[in-house]
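1. sequence and predicted structure, then a few things I'm wondering about:
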Amino acid sequence: MAGQHGRGGWPGALAVGGALVLGAWMLHDGGRVLPPAPGSAQAGFGAVSVVPPLGPSVPTRIRIPAVRLDAPVTGLGLDGAGHLQPPPDDDRNLAGWYRGAVTPGQRGTAILAGHVDTRSGPAVFYSLGALHRGDRIEITRADGSIAGFQIYAIEVYDKQHFPDDRVYGQAGDAQLRVITCGGGFSRADGYEGNVVAYAFLADTTKPKKA
C-alpha cells in the first residue's frame, strides 16, 4: 500500500468532492431532507496530538458515540482520473479508508470517506455535520488496537474551492479526516460541497494479549 509507512506525498490530487456526489434521498411526498450542517462555531485549526503514534494497521471499524455511529470500514482506491472512489452504495452503513494514506493512528493524515445518503435513505456519515468540537471518534484496527481521536474542527466547503492542502496535507503528528457530501443541493448537480471533520489522536488502546 502506497504511503503505508508515511513516506512520500500523495499520489496525485484527490478530488473527493467529485467522487462522492449522490442524489439526496426522497421522502414519499417528494420533499427532501438535507443532512445536518456544521455551524461556524465548529470551525478551528491548530490542534496537535501529543500522543505517541501507532504503527501501521488497517482500520476495520469506526465508532462515533455522539451520533451512535458504528460501522465497518473497507479500503478505497483512486479511479483513473485520480478521484477517491466512494464505498459501494449498496450498504448504507459502510465507511471507507483511503489505502494510499497512512492508517488511522499512524503519524500523518489518515482519510476516511463515506456516503451521506443513497437512493434508499441516510447513509453512514449522514450525521457528520451534527458533530461538535470535542466529540470522539474511535477507530478499531486489524491488530486489535483502538485509536481514539478528538474532533477539533468541522467545516463545509464548496466543491469549487475545496482546500486540498489543508484537508489532505500530511501532518507531522497523527491526524484523521472524515469526509462526506454536504452543503447545498441542486437537482442538476447534486450536493454542492463536502463536510470535513478534523481530529487528532487523543489516546490509544493496545491489543489485548492472547
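-> Here it is on my side, so go on.

2. can we go C-alpha only for contacts and neighbour counts from here?
-> OK.

3. which helix or strand contains the residue positioned nearest the centre of the chain?
-> Residue closest to the mean C-alpha point of the chain, counted by Cα atoms, centre = their mean, is Val178 at 1.8 Å. Using DSSP states H and E, Val178 sits within strand 174-186.

4. can you give me the helices in this protein?
-> Ranges of helices within the chain are 16-19, 164-168, based on DSSP state H.

5. tell me the most buried of those?
-> Counting by mean count of other Cα atoms under 10 Å, helix 16-19 has the highest mean neighbour count of those, with a mean of 20.

6. tell me how far that one is from the chain's mean position?
-> 13 Å (Cα atoms, centre = their mean, to the nearest Å).

7. could you point out the longest strand of the protein?
-> Criterion DSSP state E: the longest strand present in the chain is strand 190-205.

8. how far off strand 174-186 does that one point, in degrees?
-> Strand 190-205 and strand 174-186 are oriented at 160 degrees to each other (axes from the mean of the first three to the mean of the last three Cα atoms, to 10 degrees).

9. mind listing what's buried in strand 190-205?
-> Burial within strand 190-205, assessed by neighbour count using 16 or more other Cα atoms under 10 Å, is assigned to 190-204.

10. count of neighbours near the residue lying closest to Ala202 once chain neighbours are set aside?
-> With Cα to Cα, 6 or more residues apart in numbering as the criterion, Ala202 has its nearest non-adjacent residue at 5.0 Å, and that residue is Phe149. Other residues within reach of Phe149, judged by other Cα atoms under 10 Å, total 26.

11. how distant is stretch 160-180 from the center of its chain?
-> For stretch 160-180, the distance to the chain centre is 10 Å (Cα atoms, centre = their mean).

12. same check, this time on stretch 62-82
-> Worked out by Cα atoms, centre = their mean, stretch 62-82 lies 6 Å from the chain centre.

13. want to compare, so here's the second one:
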Amino acid sequence: MSASPPTRIRIRAIRVEARVIPIKLDVAGHLQPPPPDDSNVVGWYQGGVTPGQNGNAIMAGHVDNKRGLSVFYSLGRLRPGAEVEIERRDRTTAVFTVDAVEVHPKDHYPDDKVYGATSRSELRLITCGGRFSKKTGYPDNVVAYAHLTRTKHA
C-alpha cells in the first residue's frame, strides 16, 4: 500500500473503535503516548511507516487514566488470529492479523523486536501492563504483533 496516515482503528475482538492521532518521540527518544485525557484515542508514530506500507507501523494507546479504563485496556486479551482494521486517510483499510501478544518488562524492553525493521507490512500495538504502583507506574508493556493480510477499499 502507498503511504496514507491512519485515521481510525477497529479491533472487534476487544471492542475497540477509536480515532488515531499522530505521535512523536520525546526528547529522550522514547515514544510519546497520546494525551491521557482522551481515553478513546490511539497514537500512531508518524516518524515511521503508515499502516499498510512495507515496514513496521507503531501505534500506542493507554490502558487507563485517572477517570478509568482506556482504549487498550483489553489489549493483553487479544489472541493470534484476531483482526485489527486500520482506516486510512486515502479511504482504504489495512487489515492486520495478530501473530502474538507479549508482555515485556520496561527495564528489559526488546527494542529491536518491537521497533526493528521488517521485510513485510507489520503492526505493533503497545500499551502499559503489569501491576500498577502509584510510586513507579506500570512496570511492563503489552505488545501485540500483527501482519498485513488484506486491504479494503471504501
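-> Cool, the structure landed. The structure presented is a predicted model; accordingly, all values stated were derived computationally and were not measured.

14. now the TM-score, please.
-> In this superposition the chains share a TM-score of 0.98, using TM-score structural alignment, normalised by the length of structure 2; 154 aligned residues with a Cα RMSD of 0.8 Å.

15. counterpart of Pro51 of structure 2 in structure 1?
-> Under the alignment (TM-score structural alignment), Pro51 of structure 2 maps onto Pro104 of structure 1.

16. so who does the closest residue to that match other than its chain neighbours touch?
-> Distances taken as Cα to Cα, 6+ apart place Ala110 nearest to Pro104 of structure 1, at 5.2 Å, with adjacent residues excluded. Residues in contact with Ala110 of structure 1 (Cα atoms under 8 Å, 6 or more residues apart in numbering) are Trp97, Tyr98, Ala101, Val102, Thr103, Pro104, Ala174, Gln175, Leu176, Arg177.

17. distance-wise, check the third one relative to Leu112 of structure 1.
-> If you measure Ala101 of structure 1 against Leu112 of structure 1 using Cα to Cα, to the nearest Å, the figure is 10 Å.

18. what is the burial count for the counterpart of Leu94 of structure 1 in structure 2?
-> Aligned counterpart of Leu94 of structure 1 in structure 2: Val41 (TM-score structural alignment). If you count neighbours by other Cα under 10 Å, Val41 of structure 2 ends up with 24.

19. now do Val41 of structure 2 against Val84 of structure 2, distance only.
-> 15 Å.

20. picking up where we left off before, residues touching the residue nearest to Ala202 of structure 1, list them.
-> Arg136, Ile137, Glu138, Gln175, Leu176, Ala199, Phe200, Leu201, Ala202, Asp203.

21. which one of those residues is nearest to Tyr126 of structure 1?
-> Ile137 (15.1 Å; Cα to Cα).

22. doesn't Gly148 make contact with that closest one?
-> Yes: assessed by Cα atoms under 8 Å, Ile137 of structure 1 is found in contact with Gly148 at 5.9 Å.

23. need the helices of structure 1 in a markdown table with distance to Ala66 of structure 1, can you?
-> Below are these laid out as a markdown table (distance: least, Cα to Cα, whole Å):
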| stretch | distance to Ala66 of structure 1 |
| --- | --- |
| helix 16-19 | 25 |
| helix 164-168 | 23 |
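
24. looking at the ones you listed, which is closest to Arg63 of structure 1?
-> Of the helices of structure 1, nearest to Arg63 of structure 1 by Cα to Cα is helix 164-168, at 21.0 Å.

25. where in structure 2 does that closest one fall?
-> Using TM-score structural alignment, helix 164-168 of structure 1 pairs with 111-115 in structure 2.

26. residues touching the residue sitting furthest away from the middle of structure 2, list them.
-> Going by Cα atoms, centre = their mean, the residue of structure 2 most distant from its centre is Lys135, 25.5 Å out. Counting by Cα under 8 Å, 6+ apart, Lys135 of structure 2 makes contact with nothing.

27. what residue of structure 1 takes the place of it?
-> That one, Lys135 of structure 2, aligns with Ala188 by TM-score structural alignment.

28. do Gly81 of structure 2 as well
-> Per TM-score structural alignment, Gly81 of structure 2 is aligned with Gly134.

29. check His62 of structure 2 too.
-> In structure 1, His62 of structure 2 lands on His115 (TM-score structural alignment).

30. please report how far its match lies from Phe162 of structure 1.
-> For His115 of structure 1, the distance to Phe162 of structure 1 - Cα to Cα - is 18 Å.
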